[in-house]
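A.B. asks: based on what follows, work out the 3D shape:
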Amino acid sequence: MNSGRPAELAVDEAVDLKGGTSRPDVTRASWIALSILLLVYLLNNLDRFILSILAQPIKEELRLADWQLGLLTGFAFSLLYVVVGFPMARLSDRGNRTLILSLCVAFWSIMTALCGLATSFVQLCLFRAGVGVGEAACLPASHSLISDLFPPEARTRAMSIFGLGLPLGGFAGVVIGGFVMDHWGWRSAMLIVGLPGLLVALLTWMVIKEPERGRFERASARTLPSAGSLIEVAMALWKSPIARNVIIALTAAGLVGAPNVTFMGPYMIRRFDLGYTELGVIIALTFMLGSAISTLGGGLIVHWASRFDDRWIMWVPAIGVALSAPLYVAAYAQSSWQGLAAILFLASVVNSTYLAPSYAMLHSTVGPNGRATASVIASFCLSLIAMGFGPLLAGMGIDLLAAHLFSVLEQGGFSSACPGGAAAAGSGPELASACRSATSQATQWVIMGCLAAMVWPAWHFFLAARHMTIRTTSNAHHSRV
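C.D. replies: Coordinates of the predicted model:
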């Protein structure tokens, strides 16, 4: 036991009776560590997703346009998330990942709480950038730890469990955010979800012991020879047609899916006039629950099916993402929130099968000293390109389309007549109705257009499968990358 680290978890070794040598094995400690990493990732996404349900009241109080909402959930968060992510990945490939992760959890939690104190768009952007700085270490450090806690044949399953932090964090974020919003306002919601992260940071530091790096790859020849540089890792990924198509698919899925996450809550408020507690429960039981089922179920299906043919590692994501496109479009075409919710659940169940297999495939392309870097390269594409441009461009599209639709209904400029997307105080019912109709219809059309493009990432997952070696054995699988 290291000094100052109570309740550490030991990583045991088991005896390989066939070879007579000692090899690392998955222990109870590995599962406990994975549980804590899941909690960290849940908190990461709780802090991120809560803004989606608080977007409309923030927009109304601070008089923001939709492009500003897109900026808050996009570049304000993702730019520094990506910039800091690369040095964090290099630190995670060389330094103490548990310490790095613990400090970053504490930092992003403080920044989330400070968002509740912002009095202007600029302040809110700065605090959101701080959240991005803190969260930059979450995926690279966690993925690197998981790869040293679980052997290759168990990684997809472990990544699927870890990946549950995304939908479960979103589930908690929208439920807590909606309830607190209705009772105490959006500022209190930010404080309530931010401050508990300090306890999670302490738990991470006290319980997870830093595992031996590359403990499952000692005899593997399919690794980088050393802690490859960023360029070496990037080139290894790009030269692999499988990894290259996986990264393109991840980026495309994020680009066309991010507007749905950002504007789902505002659309339902604008179209159906729901309460925020009610909205939080609806989103949690449809989009978030469906995504959780898809993330875990898809990982388990991949784990089982790939024993017979490795190409199912990519076929499952391809089929799921392709099926989600028409379902998402049908959901947003509904005239009632009940119809939207029912079909949205089905679309979410089939859509989120791709995250765990994608990261597991990328990790099989590089060695143990390059996995955190591989994760942050994928995060760069997801965060800066997809999450950065997706919500911003969608917000700009909503603003332009809403202005056009408003000009058809009423005379005058949309931004002056409908500040924050709603009619100014004291306006007549006709103007209020025109503002509401223009914003809700514009939001609906933009979201539907983006989600119809889900066929794009599905095609790249199919392309990745085409480059994989055909294997139909039930042995532990290793795809040719």
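
A.B. asks: switch to C-alpha atoms for all contacts and neighbour counts from now on
C.D. replies: Will do.

A.B. asks: please, which helix or strand holds residue 228?
C.D. replies: Under the criterion DSSP states H and E, no helix or strand holds residue 228.

A.B. asks: how much space separates it from residue 146?
C.D. replies: Distance, residue 228 to residue 146, using CA to CA, to the nearest Å: 19 Å.

A.B. asks: what of residue 456?
C.D. replies: 30 Å.

A.B. asks: these two: which has the busier surroundings?
C.D. replies: Ranked by neighbour count (other CA atoms under 10 Å), residue 456 and residue 146 place residue 146 first, with 21 against 18.

A.B. asks: my read is that the more buried one contacts residue 158, right?
C.D. replies: Yes - with contact defined as CA atoms under 8 Å, residue 146 counts as touching residue 158 (7.3 Å).

A.B. asks: which strands and helices sit next to the strand or helix carrying residue 154?
C.D. replies: Residue 154 is part of helix 152-163, with elements assigned from DSSP H and E. The contact analysis (3 or more CA pairs under 8 Å, 6 or more residues apart in numbering; DSSP states H and E) places helix 152-163 against helix 28-62, helix 138-149, helix 289-305, helix 355-363.

A.B. asks: so which residues make contact with it?
C.D. replies: Applying CA atoms under 8 Å, 6 or more residues apart in numbering, the external contacts of helix 152-163 come out as 34-35, 37-38, 41, 143, 146-147, 150, 216, 295-296, 298-300, 302-303, 355-357, 359-360, 364, 476-477.

A.B. asks: list the buried residues for it?
C.D. replies: Buried positions in helix 152-163, judged by neighbour count with 16 or more other CA atoms under 10 Å: 152, 154, 155, 156, 157, 158, 159, 160, 161, 162, 163.

A.B. asks: how far does the helix or strand immediately after that helix in the chain sit from the chain's center?
C.D. replies: Using DSSP H and E, the helix or strand that follows helix 152-163 in sequence is helix 165-184. Distance, stretch centre to chain centre, for helix 165-184: 15 Å (CA atoms, centre = their mean, to the nearest Å).

A.B. asks: one more sequence to fold, the one below, so I can look at both together:
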Amino acid sequence: MENSANIRDTALAASTPSASAGWYAVAMLCAALLLSFTDRLIINLVVDPIRTDLSLSDVKISLLQGAGFAVIFALAGLPCGRLADSINCRNLIAAGVTLWSGATIACGLAVDFWSFFAARVAVGLGEAALVPAASSLIIDLFSPHRRGLALGMFSLGATFGTGAALFIGGVLLGWIDAGWFSSVPSIGALAPWRLLMILVGLPGFALLPLLLLIAEPPRRHTTGLLALSAVFGRLLANNATVLRVCLVKGVLGAGDYALIAWLPTLLQRAYGMTPLEAGSMVGLAITISGVTASLAGGALSDAIARRWGMRTRVVLLLGCYTLTIAGAASILFADTGQQAALAFAIWALGSIGGYVVGHVVMQENVPNEMRATTIALSLTVTALIGIGLGPTLVPLVVAHGFGGDGKLQSAMGTVSLVASLLAFIVIWPPIRDGFRSARARV
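C.D. replies: Got it, this is the predicted structure:
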């Protein structure tokens, strides 16, 4: 399978778009991913004001953070992936950006739990199209030995988006509190958290014309969509590598979203930080770790693929998930807000590195006809397990495992540690196969 894929990619090299067109597409898609994560996660910075204004419990807030977004994100993921394998990916992405940007603005206008929940559902529906379609575009725009770096650059959008949601959100809240927007008609008198939602939803509309300048690359296949039976066959091939990577992304996602959803609140409740201080600290932690993991993970995986073959990329996940275990354990024992943020940075270094490497591993273990579908499947699993359960598990563990609101940090550490240990166990068989493949090439 690997040899035939290499031959096909080499034969089609002449039809690959120019490097400048490829990197322009990566830059615009990275910007779209940044905005998607900003709009997805901005709610985490204003949990307590929303809870107070709408009279919500922590569990209801967690549903807005997680399940409200994740359910439709999961349900729409696979259909969007199948669409991306058969229609113009650029236009599908543009439609998604339009929908989620408008829905983020609608979050700021919500009057109760259910109207907020409906707006979050629409955010999830719009974002479901982005990563499958963008991944398919990037794979067709770059040669096999540059895909790791290209996908790593694209994933920077998630890193900067997570940091931007917290850092820029904190800055905007400061400006709002200072009265910078008080004279703006219609919205100036809104509560700060409402105005914040509206302001972060607007940039998506400015990005649309730039996205439409991306040149759709020629499809690297002519056989059309694979039958579902063939899709399932590829998921189970090579010791179920693709399926296992999908599963570990979901399991580890529970830890990701448990920490991202509640760390800003922990820093404010337990360590007395302001929203700006909490957002800046978490944003700095995930940005530094994310940039390092995205670029180093992509480039290192390319180097390993060139030296020992593409099937050995997966061994890098061993180091990535070891880091997540160390980060989760450190959260349990952190005594200050700075220590908690540093522990989160260690977690993020491993988690984001694993995301980038796993992304390429999945793409290289399936034919071109199902690349977007494969990514969509991983996003569906991540949405159901990670986004859907992660934020809600924390208050549930607090209530039923530790018996009090003062144990938020212990619950966060417990959820993330269990998630990282499970991910390590699930991914071990493909890692073992990767080591065997590397030894055979020595």
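
A.B. asks: TM-score for these two?
C.D. replies: TM-score of the superposed chains, computed with TM-score structural alignment, normalised by the length of structure 2, equals 0.87; 414 aligned residues with a CA RMSD of 2.4 Å.

A.B. asks: now the helices and strands packed on helix 152-163 of structure 1 in TSV, with distance to residue 239 of structure 1?
C.D. replies: Converted to TSV, these look like this (distance: least, CA to CA, whole Å):
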stretch	distance to residue 239 of structure 1
helix 28-62	30
helix 138-149	21
helix 289-305	24
helix 355-363	12
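
A.B. asks: look up how far residue 33 of structure 1 lies from residue 27 of structure 1.
C.D. replies: Per CA to CA, residue 27 of structure 1 is found 10 Å from residue 33 of structure 1.

A.B. asks: the helices in the stretch 351-481 of structure 1, which residues?
C.D. replies: Using DSSP state H, counting those that start in this stretch, the helices found in the stretch 351-481 of structure 1 span residues 355-363, 371-380, 388-409, 414-417, 429-452, 455-466.

A.B. asks: could you dump those into JSON lines and include distance to residue 170 of structure 1?
C.D. replies: Below are these laid out as JSON lines (distance: least, CA to CA, whole Å):
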{"stretch": "helix 355-363", "distance to residue 170 of structure 1": "15"}
{"stretch": "helix 371-380", "distance to residue 170 of structure 1": "18"}
{"stretch": "helix 388-409", "distance to residue 170 of structure 1": "17"}
{"stretch": "helix 414-417", "distance to residue 170 of structure 1": "31"}
{"stretch": "helix 429-452", "distance to residue 170 of structure 1": "19"}
{"stretch": "helix 455-466", "distance to residue 170 of structure 1": "22"}
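
A.B. asks: most tightly surrounded among these?
C.D. replies: helix 371-380 (a mean of 27; mean count of other CA atoms under 10 Å).

A.B. asks: what does that one correspond to over in structure 2?
C.D. replies: With TM-score structural alignment applied, helix 371-380 of structure 1 matches the range 371-380 in structure 2.

A.B. asks: hang on, the earlier thing: nearest to residue 316 of structure 1, of the helices and strands packed on helix 152-163 of structure 1?
C.D. replies: Of all those, it is helix 289-305 that lies closest to residue 316 of structure 1, at 6.7 Å by CA to CA.

A.B. asks: elements contacting the closest one?
C.D. replies: Contact analysis of helix 289-305 of structure 1 by 3+ CA pairs under 8 Å, 6+ apart lists helix 152-163, helix 165-184, helix 312-332, helix 337-351, helix 355-363 as its packing neighbours.

A.B. asks: contacting residues around residue 165 of structure 1?
C.D. replies: 38, 39, 40, 41, 42, 43, 44, 45.

A.B. asks: map it across to structure 2 for me.
C.D. replies: Alignment note (TM-score structural alignment): residue 165 of structure 1 maps to residue 157 of structure 2.

A.B. asks: distance-wise, check the closest residue to its match other than its chain neighbours relative to residue 164 of structure 2.
C.D. replies: Leaving aside its chain neighbours, residue 157 of structure 2 sits nearest to residue 34 (4.0 Å; criterion: CA to CA, 6 or more residues apart in numbering). To residue 164 of structure 2, residue 34 of structure 2 is 8 Å away according to CA to CA.

A.B. asks: and what of residue 146 of structure 2?
C.D. replies: As for residue 146 of structure 2, its distance to residue 164 of structure 2 is 27 Å (criterion: CA to CA).

A.B. asks: do residue 115 of structure 2 as well
C.D. replies: From residue 115 of structure 2 across to residue 164 of structure 2, the span is 25 Å (CA to CA).

A.B. asks: neighbour count winner among those two?
C.D. replies: Just comparing residue 115 of structure 2 and residue 164: by other CA under 10 Å the higher neighbour count belongs to residue 164, 28 against 14.

A.B. asks: pretty sure residue 158 of structure 2 is in contact with residue 34, am I right?
C.D. replies: Yes - with contact defined as CA under 8 Å, residue 158 of structure 2 counts as touching residue 34 (5.4 Å).

A.B. asks: still on that earlier bit, so which of the helices and strands packed on helix 152-163 of structure 1 is the most surrounded?
C.D. replies: Highest mean neighbour count of these: helix 138-149, a mean of 26 (counted as mean count of other CA under 10 Å).

A.B. asks: what residues in structure 2 pair up with it?
C.D. replies: Against structure 2, helix 138-149 of structure 1 falls on residues 130-141 (TM-score structural alignment).

A.B. asks: same check, this time on stretch 102-121 of structure 1
C.D. replies: Going by TM-score structural alignment: stretch 102-121 of structure 1 matches residues 94-113.

A.B. asks: got the buried residues for that stretch?
C.D. replies: By neighbour count on 16+ other CA under 10 Å, the buried set for stretch 94-113 of structure 2 is 94, 96-110, 113.

A.B. asks: which ones among those are found in strands?
C.D. replies: Residues of the buried residues of stretch 94-113 of structure 2 located in strands (DSSP state E): none.

A.B. asks: in helices, which of those residues appear?
C.D. replies: 94, 96-107, 113 (DSSP state H).

A.B. asks: turn the residues you listed into CSV, including distance to residue 131 of structure 2.
C.D. replies: Converted to CSV, those look like this (distance: CA to CA, whole Å):
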residue, distance to residue 131 of structure 2
94, 12
96, 11
97, 12
98, 15
99, 15
100, 14
101, 16
102, 19
103, 18
104, 18
105, 22
106, 23
107, 23
113, 28
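
A.B. asks: closest one of these to residue 343 of structure 2?
C.D. replies: Distance to residue 343 of structure 2, by CA to CA, is smallest for residue 104 among those, at 30.3 Å.

A.B. asks: ok, and the closest non-adjacent residue to the closest one?
C.D. replies: Per CA to CA, 6+ apart, closest to residue 104 of structure 2 is residue 201, 5.2 Å.

A.B. asks: and residue 15 of structure 2, by the same measure?
C.D. replies: Closest residue to residue 15 of structure 2 apart from its sequence neighbours, by CA to CA, 6+ apart: residue 218 at 7.3 Å.
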